[in-house]
Structure formats: C-alpha cells, structure tokens
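K.L.:
This is a predicted model, with the sequence first.
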Amino acid sequence: MKLRNICVAAVLSFSVIGCTLSSQNISLYDRLGGESGVDAIVYQLLVNISQDPRVFERFNGVDIEKFRAGFAQYICSVSGGDCEYQGDNMQQVHAGHDYTDTEFNAIVGNLIQAMEHEGVPTRTQNALLRRLAPSYKDVVYQ
C-alpha cells in the first residue's frame, strides 16, 4: 500500500517537472500571447499613454498607427517572434526629441500597466523589459 502511494507521488512529481521543463522552451513572444497578445499590449499601452499627463503631449503629431505597428513589430522581433523589425533603429527614431528619464520611466510604467491589464505574468513582463532595456541609451540622451 505504501509503495503504491510512493509510485503515484513519483509519477505525479515527474509529470509536474516535465510540464515545467517544457514550458521553459516556449518563446517569450508566445508567452506574451503571440501576435494577438502583443497587439493587445501595444493597444493598451497607447490607451495608457493617452491618459498620462506626463507623456501624452509627446505623442502630438505622431502617426499613432505607424507607432502601433512599429512597436508591435519591435516587440515581436526582440521577444523571439517570427518577424524582423523593419523600422528605423531606435536612435534614429528618438533623435532630437530630448526625452528625459522621467518620460522614459513613465512609458515603461505604462507598458507594465498594459501587460498587467492583459494578464501577462510578472516573470514574462520582466523578461520583455530585460530585452527592451538596452534601447534606453538610444532613447534618452545624456
């Protein structure tokens, strides 16, 4: 009787470990929800920005549809999706705008809120933020 319970527990433990290991092989892009997930995150980011007095004026005159499509493609590219970012590099896009640390942090905060709104787990959020972090130097000039 005890041996049977041990065997069942071992099988269940192996199943849980197997599931955990296989979920680690899923790309960040897929963990974000693939194309529809990334599109929803970017849409919600734009909603958040439009309601944020710290940064919404920075988007006056910006082609929002171009921004939406470009940022979704950029996230797809950096998160291991099957797309290649076709836009200008981050330094070219942000040149001459003199973005501040405060504005950069506000946009990052809005992105985090968008991911939370879409139910993205914190670990996945952090993985995306790690991949986006190197672009800081191309956005905020010091």
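P.N.:
Received, thanks. Numbers count the residues shown, from 1 in each chain.
K.L.:
only C-alpha atoms for contact and neighbour calcs from this point on.
P.N.:
Noted.
K.L.:
the strands in the protein, which residues?
P.N.:
Using DSSP state E, no strands are found in the chain.
K.L.:
What separation is there between the residue nearest the centre of it and Cys19?
P.N.:
The residue lying closest to the centre of the chain (C-alpha atoms, centre = their mean) is Leu128, at 4.3 Å. In this view, Leu128 and Cys19 are 22 Å apart by C-alpha to C-alpha, to the nearest Å.
K.L.:
ok, now Ser135?
P.N.:
Ser135 sits 34 Å away from Cys19, going by C-alpha to C-alpha.
K.L.:
And for Val47?
P.N.:
When Val47 is compared with Cys19 (using C-alpha to C-alpha), they lie 36 Å apart.
K.L.:
Of these two, give the one with the bigger neighbour count.
P.N.:
A count of neighbours by other C-alpha atoms under 10 Å puts Val47 above the other of Val47 and Cys19, at 14 against 11.
K.L.:
quick one on the thing from earlier: assess the claim that the residue nearest to the centre of the chain and Ser79 are in contact.
P.N.:
Yes - taking C-alpha atoms under 8 Å as the definition, Leu128 is a contact partner of Ser79 at 6.7 Å.
K.L.:
also this one, for the comparison:
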Amino acid sequence: MQKHVVAIILAIVLWQPLCQAQVGNSLYQQLGERAGINELMTTFVLEIAEDERVIEHFRNVDIERFHHMLGEHLCELTGGPCTYTGADMVEVHRGMAITRSEFNAIVENLIKAMEHHQLPTATQNRLLSTLAELHGEIVGQ
C-alpha cells in the first residue's frame, strides 16, 4: 500500500509542473517563437524538397517567399504576434489539385521536421490539430 501511495505522490509531483507548463505556454511559445518557427520551416521546406511525392507542386515556387509565408502564417495560427499577409488557403492552392495522399505526404514531412527539432509529442499534436483545420481549403482546389 505504501508503495502505491508513494507512486501516486511521485506522479502528481512530476505531472503538475508539466501541466502548468502546457497551460501557461501558447503553441507559439512551445514552437520556440519566431526563431523556432523559422528553423522548423527551414527543415520542413528541405523535407519537401526531397519528397518525390510532392515536389512537382513546388518546382516553380519562389522558395524564399514560400518559407517566409509559411513562417508568418504559422506564427499567426499558433498565437504569435504576426499577421499573415498572404492570400487565403483556397486561393493559394487553387488549380494545384492536391490529393489527399499528397496532403498526407506534406504532413509526414512536417512530422519529420518536428521530430528533427525534438518537439514534444504534445506540441506536435497541437500543431497538427491546428493545421488539420485547413485540409478542406487545400485538398482538391
């Protein structure tokens, strides 16, 4: 019985700061703010560049602008102090005919980038959940 009580107390002591950290930090902060988002987007763009499943959609893209706009949009979506100045997602993706499989490939690239930067799983899931809301504005446009 004493072992169970000690285990429960230990779990509470260890869990409480983790919960407080999650509650007190916006997703923007968990991603490392502007610098962290910029680094993450750099890795993400490099992952896309090596992915034969989706690279065709990016052959004629201004990569510098693409990187900047991704970072700006992500900053805004995650609660940062940025204002996204690009076109809405439907307009950006119009005519690209991105399939569900291609969308999933892009998500895989983002996951690889997040894992490369050793982002906690909870942070990864929060970001993926935020971005999943854009699915309908991207796929099939």
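P.N.:
Ah, there it is. As the structure is a computational prediction, the values presented were derived from the model and not from experiment.
K.L.:
contacting residues for the residue nearest to the centre of structure 1?
P.N.:
28, 79 (C-alpha atoms under 8 Å, 6 or more residues apart in numbering).
K.L.:
hey, what's in contact with both of Leu128 and Ser79 of structure 1?
P.N.:
Common neighbours of Leu128 of structure 1 and Ser79 (C-alpha under 8 Å, 6+ apart) are Leu28.
K.L.:
Tell me which stretches of structure 2 form helices.
P.N.:
Under the criterion DSSP state H, structure 2 contains helices at 2-24, 27-30, 33-49, 63-77, 89-93, 100-116, 121-132, 135-138.
K.L.:
Show me what the longest one is in contact with.
P.N.:
Helix 2-24 of structure 2 is contacted by no other residue when judged by C-alpha under 8 Å, 6+ apart.
K.L.:
try the fifth one
P.N.:
Applying C-alpha under 8 Å, 6+ apart, the external contacts of helix 89-93 of structure 2 come out as 134, 137-139, 141.
K.L.:
cool, the second one as well?
P.N.:
Helix 27-30 of structure 2 has contacts (C-alpha under 8 Å, 6+ apart) with 34, 75, 78-80, 123, 126-127.
K.L.:
Which of the residues you listed are buried? Put it as a PyMOL command.
P.N.:
A single PyMOL command is used to select the members of these judged buried by 16 or more other C-alpha atoms under 10 Å:
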select buried, resi 34+75+78+80+123+127
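K.L.:
Next, give me the two most distant ones among the contacts of helix 27-30 of structure 2.
P.N.:
Using C-alpha to C-alpha, the pair of the contacts of helix 27-30 of structure 2 lying farthest apart is Arg34 and Arg126, separated by 17.1 Å.
K.L.:
start to end distance for stretch 75-88 of structure 2?
P.N.:
Using C-alpha to C-alpha, the distance between the terminal residues of stretch 75-88 of structure 2 is 15 Å.
K.L.:
Give me the contacts around it.
P.N.:
26-29, 33-34, 37, 69, 72-73, 127, 130.
K.L.:
Now render these as a markdown table, adding distance to His57 of structure 2.
P.N.:
As requested, these are exported to a markdown table (distance: C-alpha to C-alpha, whole Å):
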| residue | distance to His57 of structure 2 |
| --- | --- |
| Ser26 | 32 |
| Leu27 | 28 |
| Tyr28 | 28 |
| Gln29 | 31 |
| Glu33 | 28 |
| Arg34 | 26 |
| Ile37 | 23 |
| Met69 | 16 |
| Glu72 | 20 |
| His73 | 19 |
| Leu127 | 23 |
| Thr130 | 23 |
